[in-house]
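1. Test case, fold it:
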Amino acid sequence: MLFDTHVHLNARDFFDDREEVIQRAFANDIQYMNVVGFDRETIPLAIEIAEKYEHIYASVGWHPVDAIDMTPQDLQWIEDLSSHPKVVAIGEMGLDYHWDKSPKDVQMDVFRQQIHLAKKVNMPIIIHNREATEDIIRILQEEKAEEVGGIMHCYNDDVKYVPACLDMNFYISLGGPVTFKNAPLPKEVAAQVPLDRLLVETDAPFLAPHPNRGKRNEPAYVKLVAEKIADLREMDFQELSEQTTKNAFRVFGINW
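-> A predicted model of the protein is given here:
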């Protein structure tokens, strides 16, 4: 039994066959999923999907690429939705220095606002990080994010940053890149992160794992991620599956 802790079933890529995708996941023993909403279009659909399926949950936040578009009304909307019984986290949020739609100072301000919100409603946060690791860790430390903790989504950084994340009550989530032949960093992390702080995800429809790299990703493929991590850690796949699922329940505050 696996928990895909970060999936975008609300993406347009799944508009034509979402039900089939979900049923394939269930058939592959991916029994739990967290659908991530990150803007005005994807948040309502994340909630709608979570309401339809007992074991699918939602998180709500504002993506850093679109930080410049967030209004005070949007932030209030996210706060209102945080009380929904199927919402388990605030995010994804963070910093993205790869794209230039939103200036860095705007991204940082929106990031801080969402951390404040998460602390106000006492919910974990999901971090999006692209080419901004040191700023993200600094802001999390300055804002005392350890009070709520959360998830470093699709971690793809040097293992040297892991202790700082763990110290702030964050879990390390790994996705498709851990299976890529030319991606040594996730492999090092997979082997070294404490087992009780490790999560698995797909980030579908993005970052499909080998041998499906370059194709549309889907939650059924999280099994490939878990199998690779078990291999890297030289441990039993079932043990890894059970522990990462327990970890997901713990961070999201879901009764096991």
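
2. C-alpha from now on. contacts and neighbour counts both.
-> Fine.

3. chain center to the biggest helix by length in the chain: distance?
-> With secondary structure taken from DSSP state H, the chain has its longest helix at helix 104-121. On the basis of Cα atoms, centre = their mean, to the nearest Å, helix 104-121 sits 17 Å off its chain's mean C-alpha point.

4. Stretch 60-68 too?
-> 14 Å.

5. ok, residues contacting it?
-> If you take Cα atoms under 8 Å, 6 or more residues apart in numbering as the criterion, stretch 60-68 is touched by 36-39, 43, 46, 70, 78, 81-82, 87, 89-96, 99-103, 106-107, 110-111, 114, 128.

6. Could you give me the ChimeraX syntax to select whichever of those residues are buried?
-> Selection of buried members from the contacts of stretch 60-68 for ChimeraX, criterion 16 or more other Cα atoms under 10 Å:
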select :36,37,38,39,43,46,70,78,81,82,87,89,90,91,92,93,94,95,96,102,103,106,107,110,111,114,128
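
7. residues in contact with stretch 33-45?
-> 3-11, 46, 49-50, 55-63, 66, 91-93, 219.

8. want to put them side by side, so please do this one too:
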Amino acid sequence: MFVDSHCHLDRLKLEKYENGLDGAIEAAHDVGVSEMLCVAIDLENIDQVLAAADAYDSVYASVGVHPGTDVGEEPTLERLLALADHSKVIAIGETGLDYYYSEDRKDEQQSRFSVHLNASKICKKPVIVHTRDAREDTLAIIEREGDIDVGGVLHCFTENWDMAKRAIDLNYYISFSGIVTFKNAEALRSVVKNVPLERILIETDSPYLAPIPHRGKPNEPKYVPEVARCIADLKGVSIEEIAEITSNNYRTLFNRRA
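-> The predicted structure is shown next:
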């Protein structure tokens, strides 16, 4: 059974399903996706994120504000901790640093990132980190503000092996999305080969970044087996083994052990 460790169910394209989100969840279950983590990117839509988690036994949630968000409610420590008290919230984020689109807002992003890491430290729920063109600052803030016993995940990873290794040393997991299947992702596939299996998660980041052979279409959790298949090929193991290992990794990180 697979776990989609990072998706945005509140933002899926649901026109093809007569029964809306029910249809997308059923389609994921039909291909062996047993659990999905619906990740928040702002607080304006947090009610929909939590509603999805409440509505389905197989869906859990995170609370946080994406570093690229420059409008809306600010994620104060008090607000994040109040939201994190929800019974199906298992993570803080997504948070992090994105200098590719928002380099002019470095100070603001770093301050928000620190708030999320401190919320994680207090509530003992791991952090989901988005990082782009901000390797050194991301690692420095995690090291300074994070809790190594709680850890977290660098999601939709597209950086190099050096960053992955340094994050792993800080008790972080590395999550790969459909990008790993893209033809121009040879450098990323070489990173996959280096990351230990016990530190890998898989995700769709849907509705974005659909894997081959679905690239160019809206993404959804039922496509996460394509990510697993690619990683299995790179690691020289069966897709069943990748499904089992990454699901166990997810449960370990997010305290989802029975």
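
9. TM between them?
-> After superposition, the two chains reach a TM-score of 0.94 (TM-score structural alignment, normalised by the length of structure 1), with 255 aligned residues with a Cα RMSD of 1.7 Å.

10. Narrow the contacts of stretch 60-68 of structure 1 to those in strands?
-> Within the contacts of stretch 60-68 of structure 1, residues falling in strands by DSSP state E are 36-37, 87, 89-96, 128.

11. tell me the two of those that are most distant?
-> Greatest spatial distance among those (Cα to Cα): 87 and 96, at 24.0 Å.

12. what's around the aligned residue in structure 1 for residue 165 of structure 2, how many residues?
-> When structure 1 is aligned by TM-score structural alignment, the residue opposite residue 165 of structure 2 is residue 163. Using other Cα atoms under 10 Å, residue 163 of structure 1 has 12 neighbouring residues.

13. how close does residue 163 of structure 1 get to residue 95 of structure 1?
-> Note on residue 163 of structure 1: its distance to residue 95 of structure 1, by Cα to Cα, to the nearest Å, is 20 Å.

14. How about residue 134 of structure 1?
-> 10 Å.

15. related to what we said a few turns ago, what is the corresponding segment of structure 2 for the longest helix of structure 1?
-> The aligned range for helix 104-121 of structure 1 is 106-123, by TM-score structural alignment.

16. how close does the matching stretch sit to structure 1?
-> With mean Cα distance after the TM-score superposition for structure 1, stretch 106-123 of structure 2 departs from structure 1 by a mean of 0.7 Å once superposed.

17. Show residues contacting that stretch.
-> Here stretch 106-123 of structure 2 has contacts from 64, 67, 75-77, 80-81, 84, 91-93, 95-99, 126-127, 141-142, 145-147, 150, using Cα under 8 Å, 6+ apart.

18. What does residue 185 of structure 1 correspond to in structure 2?
-> So, by TM-score structural alignment, residue 185 of structure 1 is matched to residue 187.

19. That match: neighbouring residues, count only.
-> Residue 187 of structure 2, neighbours per other Cα under 10 Å, totals 13.

20. tell me which strands and helices the one helix or strand it maps to is in contact with?
-> Per DSSP states H and E, residue 187 of structure 2 falls inside helix 186-194. Helix 186-194 of structure 2 sits against helix 161-169, helix 224-235, with contacts defined as 3 or more Cα pairs under 8 Å, 6 or more residues apart in numbering; DSSP states H and E.

21. So for residue 33 of structure 2, which of those sits nearest?
-> Nearest to residue 33 of structure 2, of these and by Cα to Cα, is helix 224-235 at 7.8 Å.

22. so how far does the closest one sit from its counterpart in structure 1?
-> So helix 224-235 of structure 2 averages 0.4 Å relative to structure 1 (mean Cα distance after the TM-score superposition for structure 1).

23. Report the aligned residue range of structure 1 for that helix.
-> Residue span in structure 1 matched to helix 224-235 of structure 2, by TM-score structural alignment: 222-233.

24. I'd guessed residue 161 of structure 2 sits against residue 187; true?
-> No. Look at residue 161 of structure 2 against residue 187 with Cα atoms under 8 Å: they stay out of range, at 9.3 Å.

25. how far away is the match of residue 185 of structure 1 from residue 179 of structure 2?
-> 11 Å.

26. Dump the helices and strands packed on helix 186-194 of structure 2 to CSV, plus distance to residue 212 of structure 2.
-> CSV is the format used below for those (distance: least, Cα to Cα, whole Å):
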stretch, distance to residue 212 of structure 2
helix 161-169, 23
helix 224-235, 7
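
27. Deepest in the core, which of those helices is it.
-> helix 224-235 (a mean of 22; mean count of other Cα atoms under 10 Å).

28. which strands and helices sit next to it?
-> Against helix 224-235 of structure 2 (3+ Cα pairs under 8 Å, 6+ apart) you get strand 2-7, helix 186-194, strand 200-202, helix 239-253.

29. can you give me the offset of that helix from its chain's centre?
-> 17 Å.

30. swap in stretch 115-126 of structure 1?
-> 15 Å.

31. Now do the same contact list for the spatially closest residue to residue 160 of structure 2 that is not a sequence neighbour.
-> Excluding its sequence neighbours, the residue lying closest to residue 160 of structure 2 (Cα to Cα, 6 or more residues apart in numbering) is residue 191, at 6.4 Å. The neighbours of residue 191 of structure 2, taking Cα under 8 Å, 6+ apart as the test, are 160-161, 164.

32. Thank you, goodbye.
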